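J.: Fold the stuff below for me.
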Amino acid sequence: MKHLTPSIPGDVPSNQRAQSAWRSVRDHLERTGILLVLAILIAVFAIREPAFLNIDNLFSILQAVSIVALLGIGVTITLAAGGFDLSVGSVAASAQMAASYVLIVWHGSALTAVAACVALGVAAGLFNGLLITRLRVPDQLATLGTLFLLAGLQLIPTGGRSLATGTVLPDGTEASGIFSDAFLALGRLRLFDVVPLPVLILVALTVLACIVMETTRWGRVIYAIGGNETAARLAGAPTARYRIAAYAASGAIASLGGVLIAARVGRGDVSAGHSLLLDAVAAALMGYAVWGAKRPNVFGTVVGAVFVGVLLNGLTMLNAPYYMQDFIKGVLLVLALAFTFSVGRPADSRG
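T.: Prediction:
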């Protein structure tokens, strides 16, 4: 006869303790993995180049990523609603050209230029939303069409030339207006000669967007639509109006990024905004890996933008070849997402 050893109350088998410990470590890595990688990057760059931690350099990084982060927030809102706004780069580029036109050609004020840009962004967002909800055009195709539409439209008023004081317009007249100091301050002013104004604008908008998306009914409905639009509609939510509002918000935020571009460079640059879309999308997707969210979230998007900014600034300070930067950025994005989703995946679901 086999003798059974009585179990002692509270005695947990070692394999169960090991599994529990691994789950705890896995959950911790899932939540903090991308932040740990960011901290490691900062440490490595600081060791290799001590000037990396100079306060001016750190704020320079934040100023550089502020526009990408703003556009990424817009992309995040549309992702949360189950869509995908590919037009944010063109909206920002068109907005900075519109601001330049108002100031230099129409001799408008800084307030008028900002208002015109925001109006343009909202109009582009509404156009996207109506294409998607009323004409049933898929999100990516609708916003891709708007991307090309705005990319071409911004070139027409100046005949494809950048716009600055003294530029000769297609009708033969010369643009004689200037960028006012009030407008330039939006992109160049530093609070206490240290903190750039665009960084403060990003912080304020990030806080506002986090509150709206995470704590209000509007944000909860947006996430519900992104999770299951049919269920949200059956529950009584006006899904079409919410999706249109999401794209309008994305357009408005992207146009604000265009304002900051124009205020920073001090002219209407026809080449501005070409790389903004990919960087904004990368930041929004990297946000999935922040704090184990696994969903679009504003805070994660801003962290993703900072991650990319730190990486590019550090590589530049270390004199890394420019042609390697996009490759390294892509590798880290893929690894961050793969790590986050594979770590958080239950062991028994892995084939």
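J.: C-alpha from now on. contacts and neighbour counts both.
T.: Fine.
J.: for residue 96, what are its contacts?
T.: Residue 96 makes contacts with 117, 255, 258-262, 268-269, as judged by C-alpha atoms under 8 Å, 6 or more residues apart in numbering.
J.: Make a markdown table out of those and add neighbour count, distance to residue 161 and secondary structure.
T.: Putting the contacts of residue 96 into a markdown table (neighbours: other C-alpha atoms under 10 Å; distance: C-alpha to C-alpha, whole Å; DSSP: H, G, I helix; E, B strand; the rest coil) gives the following:
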| residue | neighbour count | distance to residue 161 | secondary structure |
| --- | --- | --- | --- |
| 117 | 30 | 19 | helix |
| 255 | 35 | 20 | helix |
| 258 | 34 | 17 | helix |
| 259 | 31 | 19 | helix |
| 260 | 27 | 20 | helix |
| 261 | 27 | 17 | helix |
| 262 | 26 | 15 | helix |
| 268 | 28 | 9 | strand |
| 269 | 20 | 8 | coil |
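J.: Here is the second sequence; please produce its structure so I can put it next to the first one:
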Amino acid sequence: MTAKVSKKGINWFDFLYKYGTLITIVILIVFFGVATDNFLTSNNITSILRSISITTIIAIGLTLSLAVGGFDLSVGSTASLANAVVISMFVWHSQNMLVSILVVLVLCALVGIINGFLVTSFKIQDMLMTLATMFVIQGVAQTYTRGATISQNMIMPSGDYAPGSIPALFGQLGKAPWIIIIMFVAVILVHLLLTHTKYGRYMYMIGGNSEAAKLSGIPVRKYRFIAYVLAALFAGIGGMILAARVMTAEVNAGAPYLMDAVAAAFIGFSVLGSGKPNAFGTFVGAVLIGILSNGLIMMSVPYFAMDIVKGAVLALALGITYYKRKH
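T.: Purely as a prediction, here's the structure:
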């Protein structure tokens, strides 16, 4: 680790901007390890990784939209839709695992295509456009499920029991180690895409200055379109992993993950001084949120106070990121 040294000494703001998140994680680990009995056990560490897996997968998709200068607010609703559809394919339609997953991926790709088309075809800010599609997708998911929880042996409107069952193999995807492995695979793939391919460099160029990228011959609309399709696909994968974890489909099950995903992605901007969306930083941001949540729960902090902490962390991350950009 090195910090910028001038005649006045170390630039502490730059140092904390680069390493502050990692230092905070270490401090939290030490604090919760001392304050609680079971925080540093292998079972609890596995529990933290398992708890952040869905958030990380969804946040990785959000990171791709941020990389091209966009912001996909619909990822939480897309995860809810994927969660509902994959369980319904098993329970209502008695489909096998392969068919059910493919149907969800196609559906989520369609969501991404719609988002990508609207964002690239109309001169409306990405955040506002995806806010609109967020409500539409949320409404579609609620209409599809009739606002009810989908589960095995549920009573159908006809009065009969649902004919299908959820495969045991699908349920394994929501358990350790598979849920953690899927998370790491997603992080590694997006990290390689953004940092080691020309496509990732193009996406960063578009996010940095879309007009300059266009003048350089980069097909800006194409890459922005692809970013939104990928964001929806990762949200869909996150929704299916959520379904495998809880083995039911709750109304708006993916919505609570939006705030955590946004926080993880923006915290990631400052990790190691990156200053831009990146997969490793997003993962570190998710780890920070996971450690905070887990530690506070073990200290018996009320669950309804969690959002205060998460909101404060997000506000701090945004403040540092945008202050750094302007100075």
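J.: which one among the contacts of residue 96 of structure 1 gets closest to residue 101 of structure 1?
T.: Closest to residue 101 of structure 1 out of the contacts of residue 96 of structure 1 is residue 268 (7.7 Å), distances taken as C-alpha to C-alpha.
J.: That closest one reaches residue 160, doesn't it?
T.: No. If you go by C-alpha atoms under 8 Å, residue 268 of structure 1 and residue 160 don't touch, sitting 10.9 Å apart.
J.: what's the closest non-adjacent residue to the aligned partner of residue 310 of structure 2 in structure 1?
T.: Taking TM-score structural alignment, the alignment pairs residue 310 of structure 2 with residue 329 from structure 1. Excluding the flanking residues, the one nearest residue 329 of structure 1 by C-alpha to C-alpha, 6 or more residues apart in numbering is residue 308, at 7.0 Å.
J.: Please identify the helix or strand for that neighbour.
T.: Residue 308 of structure 1 is part of helix 298-317, with elements assigned from DSSP states H and E.
J.: and that helix, how far from structure 2 on average?
T.: Helix 298-317 of structure 1, aligned to structure 2 and superposed, deviates on average by 0.5 Å (mean C-alpha distance after the TM-score superposition for structure 1).
J.: equivalent range in structure 2 for that helix?
T.: Aligned using TM-score structural alignment, helix 298-317 of structure 1 spans residues 279-298 in structure 2.
J.: May I see the buried residues of the matching stretch?
T.: For stretch 279-298 of structure 2, burial by neighbour count (16 or more other C-alpha atoms under 10 Å) applies to 279-296.
J.: Pull the residues that contact the helix or strand hosting residue 17 of structure 2.
T.: Element membership for residue 17 of structure 2, per DSSP H and E: helix 12-35. Outside helix 12-35 of structure 2, the residues that touch it by C-alpha under 8 Å, 6+ apart are 2-4, 39-40, 267, 270-274, 284-285, 287-288, 291-292, 295, 299, 320.
J.: Reformat the contacts of residue 96 of structure 1 as a markdown table; add distance to residue 96 of structure 1.
T.: Formatted as a markdown table, the contacts of residue 96 of structure 1 follow (distance: C-alpha to C-alpha, whole Å):
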| residue | distance to residue 96 of structure 1 |
| --- | --- |
| 117 | 7 |
| 255 | 8 |
| 258 | 5 |
| 259 | 5 |
| 260 | 8 |
| 261 | 6 |
| 262 | 5 |
| 268 | 6 |
| 269 | 8 |
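J.: Considering those, which is situated nearest to residue 136 of structure 1?
T.: Taking C-alpha to C-alpha as the measure, residue 136 of structure 1 sits nearest to residue 255 out of the contacts of residue 96 of structure 1, at 25.0 Å.
J.: which residues sit in contact with the aligned partner of that closest one in structure 2?
T.: In structure 2, the residue paired with residue 255 of structure 1 is residue 236, using TM-score structural alignment. For residue 236 of structure 2, the contacting residues are 78-79, 81-83, 104-105, 108, by C-alpha under 8 Å, 6+ apart.
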